[in-house]
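In: After the sequence you'll find the predicted model.
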Amino acid sequence: MLPPAPTQTPGGGLPPVPDPTPLVSAPLPHSSSASGKLVAGFPKSIMGPTSKSDILSTSIATERDTMQVTLVARTDASADDVRAHYKKLWAALGLADAGATDGGVAYSDSLSSLSLAFSSAGTGTVYQLFAVFRTS
């Protein structure tokens, strides 16, 4: 006996992919930057610094339904530990691995794009996060 035939959607093909839920919502914060701390409105739950990191700078730039966010921080943790932290966090938010170069990490969906990069420093691990979010 054969298993039942798979159901098809009207018109054939695969079922539609659901629209992603935006990671940020309107109203977006005002454009701003800060040294040594998180700028007002920074999306900590999405891209806050790892524990025991020293924040060097943060910024937010907004226009209509789009927000660009940056974070530069330093930590005594290894680059592997920092990379593992953000991979776990961003995967848990439903973002897909978008590949990476030079030891960094990139995750995205149709409304968000986040990346992690590292730079050489005298001491510790310096890392940079860059993200672009849209509300719709």
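Out: Received the coordinates, thanks.
In: Going by C-alpha atoms from here, please, whenever you check contacts or count neighbours.
Out: Will do.
In: Am I right that S113 is in contact with D97?
Out: No: here S113 does not reach D97: they are 10.1 Å apart, not a contact under C-alpha atoms under 8 Å.
In: Those two: which is more packed in?
Out: S113 (18 against 15; other C-alpha atoms under 10 Å).
In: Give me the buried positions along the lengthiest helix in the chain.
Out: Longest helix in the chain, counting residues (DSSP state H): helix 79-92. In terms of neighbour count (16 or more other C-alpha atoms under 10 Å), helix 79-92 has its buried residues at 79, 82-83, 86-87, 90.
In: Helices of the chain, start to end?
Out: Taking DSSP H as the criterion, the chain contains helices spanning 44-47, 79-92.
In: here comes the other one, which I'd like you to weigh against the first:
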Amino acid sequence: MIAKRLVIAGVGIAAVLGGTAVVLDQVTAGQSADSRSAPVAGSSPTASGSGADPGTADAATAAEAGGAATAEATGAAAKPAEGSASAPAGREVLPAVSPSPSGLPMPPPPAPLISLPLPATASAQGKIVDGFPADVIAFPEGTVVVSTGVSSAEGSLQISADAIAASSQASVVGHFQQILGPLKFWSEPVQAAEGQQSMRFSRGNDSVTLTTSTTGTGSTRFMLLANLHAAAGG
């Protein structure tokens, strides 16, 4: 009986010891796993895994970023601005030269047809008034003068005439074109009243307006209104 009790006690002790060993083994295994998975305080996962110094890894990353920024800045500075012209090395770009004017020079103003002193303002019936520039504005041959007049003002002379010529309207207009053309007057028709014709002669600031109409006898009645200047362009 004593031996049997000893055997039972030994079996119990062995079971207790075995259970204790299993518990200790599980605790030890958990601590080992935790120690392997937990990172060291103050270190980055990359540095811990590779064995490299954390300060060295940060410095390398900063150097790579700085190199990329420098490369971008260098490329931007080397690339010329869009739309700008680049000159070959060693050559100077000269400014564009404006083209010279190609128009012909303006002709000088014509010489005056009358001179100072100008005649006093006056008029006459049935004849040519004193001071009328008959050498510039000559009437057709056989003209009957109805009235003439002159008026002076600030270097210009206004002339008026009313007369009848024993010829057609075309003949009268042709006469004044022949005497005024050599003096560099140019002519153009202007609007006139019904039954009349009007022609304007121009030369610089000088002008002569001729108006004609046919009388009941077939003659031509013409009226003149002219402005002549004592100085060119005056």
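Out: Great, that's in hand. The structure displayed is predicted, hence computed values, not measured ones.
In: so what number do they get for TM-score?
Out: Overlay of the two chains. TM-score (TM-score structural alignment, normalised by the length of the first structure): 0.85; 127 aligned residues with a C-alpha RMSD of 1.7 Å.
In: so the longest helix of the first structure corresponds to what in the second structure?
Out: Across the second structure, the stretch matching helix 79-92 of the first structure (TM-score structural alignment) is residues 169-182.
In: cool, and stretch 50-63 of the first structure?
Out: Against the second structure, stretch 50-63 of the first structure falls on residues 140-153 (TM-score structural alignment).
In: How about the residue positioned nearest the centre of the first structure: what's its closest non-neighbour residue?
Out: Among the residues of the first structure, L114 comes closest to the average C-alpha position under C-alpha atoms, centre = their mean, at 3.4 Å. Once flanking residues are discounted, L114 of the first structure sits nearest to A131: 4.2 Å by C-alpha to C-alpha, 6 or more residues apart in numbering.
In: Now check the second structure for the residue matching that neighbour.
Out: The equivalent of A131 of the first structure in the second structure is A226 (alignment by TM-score structural alignment).
In: could the helices of the first structure be laid out in JSON lines, adding distance to P20 of the first structure?
Out: Shown next, in JSON lines, are those (distance: least, C-alpha to C-alpha, whole Å):
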{"stretch": "helix 44-47", "distance to P20 of the first structure": "15"}
{"stretch": "helix 79-92", "distance to P20 of the first structure": "14"}
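In: quick one, which of those helices is nearest to V126 of the first structure?
Out: Distances from V126 of the first structure to each of the helices of the first structure were compared by C-alpha to C-alpha, and the smallest falls on helix 79-92, at 8.4 Å.
In: Run the chain-centre distance for the closest one.
Out: Between the centre of helix 79-92 of the first structure and the centre of its chain there are 10 Å (C-alpha atoms, centre = their mean, to the nearest Å).
In: Same check on stretch 27-40 of the first structure?
Out: For stretch 27-40 of the first structure, the separation from the chain centroid amounts to 17 Å (computed by C-alpha atoms, centre = their mean).
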